[in-house]
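**Student:** Following is a predicted model, sequence given first.
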Amino acid sequence: MVAGLDPATATTAEFLGACYDAGLAWVHFPVGFGGLGLPAGLQAVADAILAAGGRPDPFLNNPIGVGMAGPTLHGHADSELRARLLRPLYTGEQMWAQLFSEPGAGSDLAGLSTRAVRDGDDWVVDGQKVWTSLAHLASWALLLARTDPDLPKHRGLTYFIVDMHAPGVEVRPLRQATGQAEFNEVYLTGVRVPDAHRLGDVGQGWNVAMTTLMNERSAIGDSALGRGSGTIADALDLWRDRPDLHSPALRLRLADLWTQAEAYRLTGERARVARTAGPPGPEASIGKLVGAELNQKIYDFCMEMLGPEGTLYDSYDDPSDSLQRRFLRARANTIEGGTSQILRNVLGERVLRLPGDVRVDTGKPWRDVPRG
């Protein structure tokens, strides 16, 4: 099935569709849903073979869909929803977004205020989301909303799938420092969501959201790259191409960054092996935390090496991906997908079992908790 397609002539959707039909999208998913019912550890083997044969990267093609929505649908959706949504998600024919963060609930996600009220076989959703990547391109979105304000904040949430083309959904772009607008505000006004698009039980949305967030951090922090590739390759290429900028101090810094990048890569390899025994846990936060901060260090080095040239930035309308643009984009790495501060709390409390932060809202109904 896949062997009969030439990646050079087949469209991305055609090639990824053949991979899905062959059960090579997520090999641990059931047969008929992009998988073969095999151990999850074999996914790395399948990916390596397909990538060597020229397969387009499904994660880069639809990052939120493949990295977050797919595993969440697998774990919590019924067969009808999975059969309808998984294949076009994997092929990239239907892009996905994630409606989680709000202006008043970023790091404190469970404090969100977007409401969903039951109305017959539908839910009516009203609220505002922010920092929603790819919302302007998305067909579907993962939504966490409050369905019972009289319960403590973690217990009054329910998880839905939203049609991004439904009446009442408004997407407004947010311009970044790079000049691009990959993030958005999303306003939901009287949006009707069928109860059939609910994932998990009413009031159990936080449990479903944990599936999404653990897979998000795993997808962002995962490092299936070869030695010397990834963001460190940008620094190595700059060093090779600009011998006029060399200095002993910069040479030492580059060697240190390369060592950190290699340690990060090998840690990612070990984490993937560990995940063959089950879904990603809080340890997935390690890769995301280290990778985000390493990216920033690498591009800081590139700008220092360039010196005054580092201030020469192309027009905001120029789509080229210069080192200067990557430097600016990397500023978001320690915010998106969980801030570095929150990830350190996750690791401290759930991995190292350190005492948690003082929480003054524990056990209180959400409506009684003061909000800014």
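**Tutor:** Here it is on my side, so go on. Numbers count the residues shown, from 1 in each chain.

**Student:** contacts, neighbours, all on C-alpha from now
**Tutor:** Noted.

**Student:** Residue 250 contacts residue 305, doesn't it?
**Tutor:** Yes. Taking contacts as Cα atoms under 8 Å, residue 250 lies within contact range of residue 305: 7.2 Å.

**Student:** These two - which one has more neighbours?
**Tutor:** residue 305 (19 against 16; other Cα atoms under 10 Å).

**Student:** Look up which helix or strand that one falls in, please.
**Tutor:** Counting by DSSP states H and E, the element that carries residue 305 is helix 284-306.

**Student:** Which positions within that helix qualify as buried?
**Tutor:** 284-292, 294-296, 298-303, 305-306 (16 or more other Cα atoms under 10 Å).

**Student:** Residue 189: how many residues sit nearby?
**Tutor:** 15.

**Student:** same check, this time on residue 248
**Tutor:** Residues near residue 248, counting by other Cα under 10 Å: 8.

**Student:** Quickly note the distance from it to residue 297.
**Tutor:** Noted for residue 248: a distance of 18 Å to residue 297, by Cα to Cα, to the nearest Å.

**Student:** the helices in this structure, which residues?
**Tutor:** 12-21, 43-52, 58-61, 63-64, 70-76, 79-91, 205-221, 232-241, 248-274, 284-306, 323-330, 340-346 (DSSP state H).

**Student:** got the angle between the first one and helix 43-52?
**Tutor:** For the pair helix 12-21 and helix 43-52, the angle between their directions (axes from the mean of the first three to the mean of the last three Cα atoms, to 10 degrees) equals 150 degrees.

**Student:** And here is the other one:
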Amino acid sequence: MKFFSKESYGLPVLLAISLHLLLIVVSLVAVDFKEEQDLRVNDRPVVQAKVVDISQTIIGKRIEEDKAKAKAQALAAKKKAQQEKKRKAAEQALKERKKQLAQQKKQKQAQEEKARAAAEAAQKAEADKLQKRQVAEAEQKKKAAQKAQKAKDDAKKRLAQETKKAEAAKKLAESKRREQERINKEKAEVERKRLEVIRIAEEQKKRQEEAQLALAQEKARQEALAIELALQEEAEKQQEIAEASARQSMSALIDQRIRSRWIMPPNATNGMKTQLRIFFLPTGEVDLVNVTESSGDALFDQRTVDAVYKMGRIEELAELDPFVFERNFRTVDLIFNPQDLRR
């Protein structure tokens, strides 16, 4: 941020103030001149006095603004100078602090060096004492080791003699133990073979019994399955017969209701027939009708389709079992072939 000194604005401010004062004087003179003219014209003695507050005029406000701006710039310059002074003081203090720290570090290093030298001297003296003590201990250990070795050799000789006797006794005992183990092993093998023969015989008997039982169970299962299949086939046949009968009767009912609502077109003749595919809802209502094979006459086909939609709801379909309805009457193909038409 750039600051300007008070001296750089002194001359412009002085000129601005002088110019504003000149304008105020000129304006006052002009006002007085005009008032004198008005007095001469009216020929009446009039005395008027007016106090003008220069600070409330545009020129006065501008002068005040210039003064305030100059004052703010002077304060900013002063503040910058103070900040610069503080910065230099801080830098000087930092330099002094670094100098003090360097001196303290140097002193500390000298103290550490002196302490290290003293420690090394003490270490050397302690090492010498330790070496002497170790030599003395080594000599004592050597003598003790020689004495112990002699005792060890004597003990070793006695142990060898005792070991020889013990080994002889051990061999005799081992021979007896092995012989007893052989006898026991032979007895155990005989017993194992006897038990194995018994186990095999029992397992064979058990397998035979299980095989006979499984054979009997399989035979019973096959007989039950045959009976179940026979009953199922019979039920399916009865179901097919019932469904065929229902299809026949329902187709006849649908055909009869279509005929009762069919309006014969004027050009209908014997031999005309329309094949339809009717889609029913589970409620018995007609959902959709398609002509799968036309009679050759559009009016004949349309009258047939109209008759199907006029049937409305077939209650007999709503009373059927849902499975039977879905398999047989969800979609019904019907050939509409009315007789007794004109030839």
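**Tutor:** Yep, it's here. If you're wondering where the values come from, they're calculated on a predicted model, not measured in any experiment.

**Student:** Got a TM-score for the two of them?
**Tutor:** The TM-score (TM-score structural alignment, normalised by the length of the second structure) is 0.15; 71 aligned residues with a Cα RMSD of 5.1 Å.

**Student:** Against which helices or strands is the helix holding residue 305 of the first structure packed?
**Tutor:** helix 205-221, helix 232-241, helix 248-274, helix 323-330, helix 340-346 (3 or more Cα pairs under 8 Å, 6 or more residues apart in numbering; DSSP states H and E).

**Student:** could you give the angle of it to helix 248-274?
**Tutor:** Here helix 284-306 of the first structure runs at 160 degrees with respect to helix 248-274, directions being taken by the same axes, to 10 degrees.

**Student:** Which other helices and strands does the host helix or strand of residue 304 of the second structure contact?
**Tutor:** Counting by DSSP H and E, the element that carries residue 304 of the second structure is helix 298-310. Other elements packing on helix 298-310 of the second structure under the criterion 3+ Cα pairs under 8 Å, 6+ apart are helix 58-261, strand 274-280, strand 286-293.

**Student:** Can you say which of the ones you listed is nearest to residue 41 of the second structure?
**Tutor:** Closest of those to residue 41 of the second structure is helix 58-261, at 32.2 Å (criterion: Cα to Cα).

**Student:** Now do residue 83 of the first structure against residue 142 of the first structure, distance only.
**Tutor:** Distance from residue 83 of the first structure to residue 142 of the first structure, by Cα to Cα: 17 Å.

**Student:** more crowded one of those two?
**Tutor:** Just comparing residue 83 of the first structure and residue 142: by other Cα under 10 Å the higher neighbour count belongs to residue 142, 26 against 15.

**Student:** okay, now residue 305 of the second structure: neighbour count?
**Tutor:** Using other Cα under 10 Å: residue 305 of the second structure sits among 21 other residues.

**Student:** show me the contacts for it.
**Tutor:** Counting by Cα atoms under 8 Å, 6 or more residues apart in numbering, residue 305 of the second structure touches 289, 290, 291.

**Student:** any chance of those residues in CSV, plus neighbour count?
**Tutor:** What follows is the contacts of residue 305 of the second structure, written out as CSV (neighbours: other Cα atoms under 10 Å):
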residue, neighbour count
289, 19
290, 12
291, 18
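
**Student:** Out of those, the closest to residue 310 of the second structure would be?
**Tutor:** residue 289 (11.6 Å).

**Student:** wait, the closest one sits on residue 275?
**Tutor:** No. In this structure residue 289 of the second structure lies outside contact range of residue 275 using Cα under 8 Å: 10.5 Å.
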